[in-house]
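Novice: I would like to see how this sequence folds:
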Amino acid sequence: MTLHLLFCSRFVVLVIVLGFHFSSICPAQWPDRHGPTLDGVAAAEDAQGLPTHWTFTDNVAWKTRLHDEGHSSPVISEGKIWLTAATTDGTKQFVIAIDEKTGEVLHDRVVFENKEVEPLGGAQGFNNYAAPSCVLAPGAVYVHFGSYGTAKLDAQTADVIWQRRDLKCQHFRGPGSSPVLVDNKLILTFDGVDQQYTVALDTATGETIWRTDRSTDYGDVGDDGRPLRDGDMRKAYCTPLVVKVGNQTQVLSVGARAMQSYEVETGREIWTLRHNSYNAGIRPLWLTDLKLVVINTGSRGAQHVAVKLDETTRGDITDSHVVWVREHGNPRFAMPIEQDGLIFQVTDNGVLSCVDAANGDEIRKLRLSGDYRASPILAGENLYFFNESGLGSVVQGNRDCETLAVNDVPEMATTACPAVSGGALFVRGKEFLFKIAVSSK
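Specialist: This next block holds a predicted model:
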């Protein structure tokens, strides 16, 4: 594990990171859909003074109207908030930049126009054509729309520096995996019906550094990947996690029927873990102290599987490295959060569980109203949950899970992860982006 100083534009904060180089993203306040350390945890300075109560007007600094639709989460750097949107039919895909202090729209432009658009496989309303989130580096914004295109933009002008439109797959129900930055590489995941692969692009040029196809045996799924019958059995939406195990940096990626670990420099497969589900959409959770990675297997009987990793881990580890399995009561969409050896998670229908990270045993369970697709965040000692009806709940991040506040603002109904910066929450509703901050009144 390595100590890094993060020299941000407004403060200096010492954090313990996962052990690989965050050099490409560390100046940002919330550079990735899951925050500065990719695990939903806000930096201490950004979390300071965060409100626990708000209404339609109280503690709302501003709200900015958005157009069209998107599941992408806001990301924040250098005073700008970035997100994407797309028309309902997918023919136009946009990037939007909003001033963090004022809510003013700074850039709103079409990045890609599509003459041919793949239908969403009968899932209209569940997914859309702007689901992957942006990822930020100093001076750069990386936008990704799956097989429709990937681009690097100038963070000041929003001009396109490079783009790729040749990385294809049949998404079947639309793209969902967000890009990941590590050193000079942009990692992209394509888990479609017809092909499933991970690719690393050079952040300076957009050229391919490596591409690795999944080695998964899909069993009874036909080789032609016929979408009408078996499409889901090859599909996944997972955003990978990059973590250092021993002296080796690995890309941990969960797909349908199996997950793989890849060497970040070459794309070589290091190990694989088989499972029986599909449509995996939750990023793996790395438990640093325990050297465990917790994966969610997907939508059919979603399991949480904790896997012990060390620098000797190789090959098929399904029968050798699993420490515990949580069979039931797991989410399909919202990423869990770890705090002081406890895992907190919320299911699609609002059941919050506190789980012992060492053995998977349930410690506490309570009901949060509504349905959840957005991942929670941890700010200081408090967990923040936002549901699809606009309910924002604040819960203590300890064994008691005491509910501190429940804030009902229907306009904040969301499917996107919230972001934290400068003592404020940023929530993408269906029509507006909100800044929630303690009022100066």
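
Novice: From now on I want contacts and neighbour counts done on CA atoms only, so please keep to that.
Specialist: Will do.

Novice: sec struct for residue 230, please.
Specialist: Following DSSP: H, G, I helix; E, B strand; the rest coil, the label given to residue 230 is helix.

Novice: Burial check on it, number of neighbours?
Specialist: 15 (other C-alpha atoms under 10 Å).

Novice: and it, how far is that from residue 142?
Specialist: 32 Å (C-alpha to C-alpha, to the nearest Å).

Novice: Same check on residue 389?
Specialist: Relative to residue 142, residue 389 is positioned 30 Å away (C-alpha to C-alpha).

Novice: neighbour count winner among these two?
Specialist: Applying other C-alpha under 10 Å to residue 389 and residue 142 shows that residue 142 carries more neighbours, namely 25 against 19.

Novice: One more, so I can put them side by side:
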Amino acid sequence: VVRCFDAASGRPLWAFERPDKGTSWSSPLIWRNSVRTEVVCSGGDRLDALDPATGGVLWTVRRVKAATACSPCCDSERLYFGGSDPFSKGPLFAVKAGASGDVSPEKSNQKFAQCDWLSERQGPGMASPVSSGKYVYTNDNNILKCFDAATGERLYQTRIPGLDMLAASPLLIGDRLLLLDENGKGCLVNAGSEFQVVGRGSLPDTFWATPAVKDGAMYFRGVEGIYCVRK
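Specialist: Model prediction:
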């Protein structure tokens, strides 16, 4: 169930009960696109976009072939989404701003009616994708992939040298991509069409949460503590 509350009073405003009783592991995403603002919720094998004022369904995608543990990512024109699980590798796809209704794929064709592009068997795993507007990046089992955001063309795929398994999502910081593995080893990668490591570091903890950036500082939540790194 997705619920909306008044931020000032805590008064409940609306609730949306997802028709399929699948499990959801990700937080809702506020998508402020070039057409409108949407609340996008993922879980199981479906995706629902809601009107933030009423909770009404704007569009829905069902039957995406694989479980969706990660959150979608977005820019002003497209929302990027996909999933995979130990038994099935799903697609990575983009939905254009302004979609409406049921945009699910036909059973015989994984292409969506209002899908901008689809890349088969490229869905991310636990870590959420990230978009720079020009490129989309995914990480699954320590393999970083870069896609053209406009076409879905895969520009590179590489195992990240020096890092182990990653649960945290990639974090975009300006023109750099921060990657942090479970053992506290991290690296900065150029956010371009070619893979290039430009920095490395480490912290003495175990990390599953995605780092955050605020006012020139980076924050890391580990199993044993919270860490702040400044220039």
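
Novice: now what about the TM-score between them?
Specialist: TM-score for the superposed chains, counting by TM-score structural alignment, normalised by the length of the second structure: 0.85, backed by 220 aligned residues with a C-alpha RMSD of 2.1 Å.

Novice: pretty sure residue 96 of the second structure contacts residue 118?
Specialist: No: if you go by C-alpha atoms under 8 Å, residue 96 of the second structure and residue 118 don't touch, sitting 11.8 Å apart.

Novice: Looking at the two now, which is surrounded by more residues?
Specialist: Neighbour tally, residue 96 of the second structure and residue 118, criterion other C-alpha under 10 Å: the higher count belongs to residue 118, 22 against 19.

Novice: That one and residue 39 of the second structure: what is the separation?
Specialist: 22 Å.

Novice: any idea what residue 26 of the second structure aligns with in the first structure?
Specialist: In the first structure, the residue paired with residue 26 of the second structure is residue 238, using TM-score structural alignment.

Novice: burial of the nearest residue to its match once chain neighbours are set aside, as a residue count?
Specialist: Closest residue in space to residue 238 of the first structure, ignoring its immediate chain neighbours: residue 281 at 4.1 Å, by C-alpha to C-alpha, 6 or more residues apart in numbering. Residues within reach of residue 281 of the first structure, counting by other C-alpha under 10 Å, total 26.

Novice: is it true that residue 281 of the first structure touches residue 237?
Specialist: Yes: at 4.4 Å, residue 281 of the first structure and residue 237 qualify as touching, with contact defined as C-alpha under 8 Å.

Novice: Test my guess that the match of residue 26 of the second structure contacts residue 295.
Specialist: No: in terms of C-alpha under 8 Å, residue 238 of the first structure does not count as a neighbour of residue 295; the distance is 10.3 Å.

Novice: Overlap of the contact sets of the two?
Specialist: Taking C-alpha atoms under 8 Å, 6 or more residues apart in numbering as the contact rule, residue 238 of the first structure and residue 295 both touch 254, 282-283.

Novice: out of the residues you listed, who's nearest residue 329 of the first structure?
Specialist: Ranked by distance to residue 329 of the first structure (C-alpha to C-alpha), those are led by residue 282 at 14.6 Å.

Novice: Distance of the closest one relative to residue 228 of the first structure?
Specialist: Counting by C-alpha to C-alpha, the gap from residue 282 of the first structure to residue 228 of the first structure is 24 Å.

Novice: try residue 273 of the first structure
Specialist: Relative to residue 228 of the first structure, and taking C-alpha to C-alpha, residue 273 of the first structure is found at 27 Å.

Novice: same question, residue 215 of the first structure
Specialist: 23 Å.

Novice: Between the two, which is the more surrounded one?
Specialist: residue 215 (13 against 10).

Novice: What strand or helix carries the equivalent of residue 434 of the first structure over in the second structure?
Specialist: Using TM-score structural alignment, the equivalent of residue 434 of the first structure in the second structure is residue 227. Applying DSSP states H and E as the criterion places residue 227 of the second structure in strand 226-230.

Novice: Tell me which residues are up against that strand.
Specialist: With C-alpha under 8 Å, 6+ apart as the criterion, strand 226-230 of the second structure contacts 216-221.

Novice: Quick one: which of these is the most crowded by neighbours?
Specialist: Most neighbours among those, by other C-alpha under 10 Å: residue 220, with 20 neighbours.
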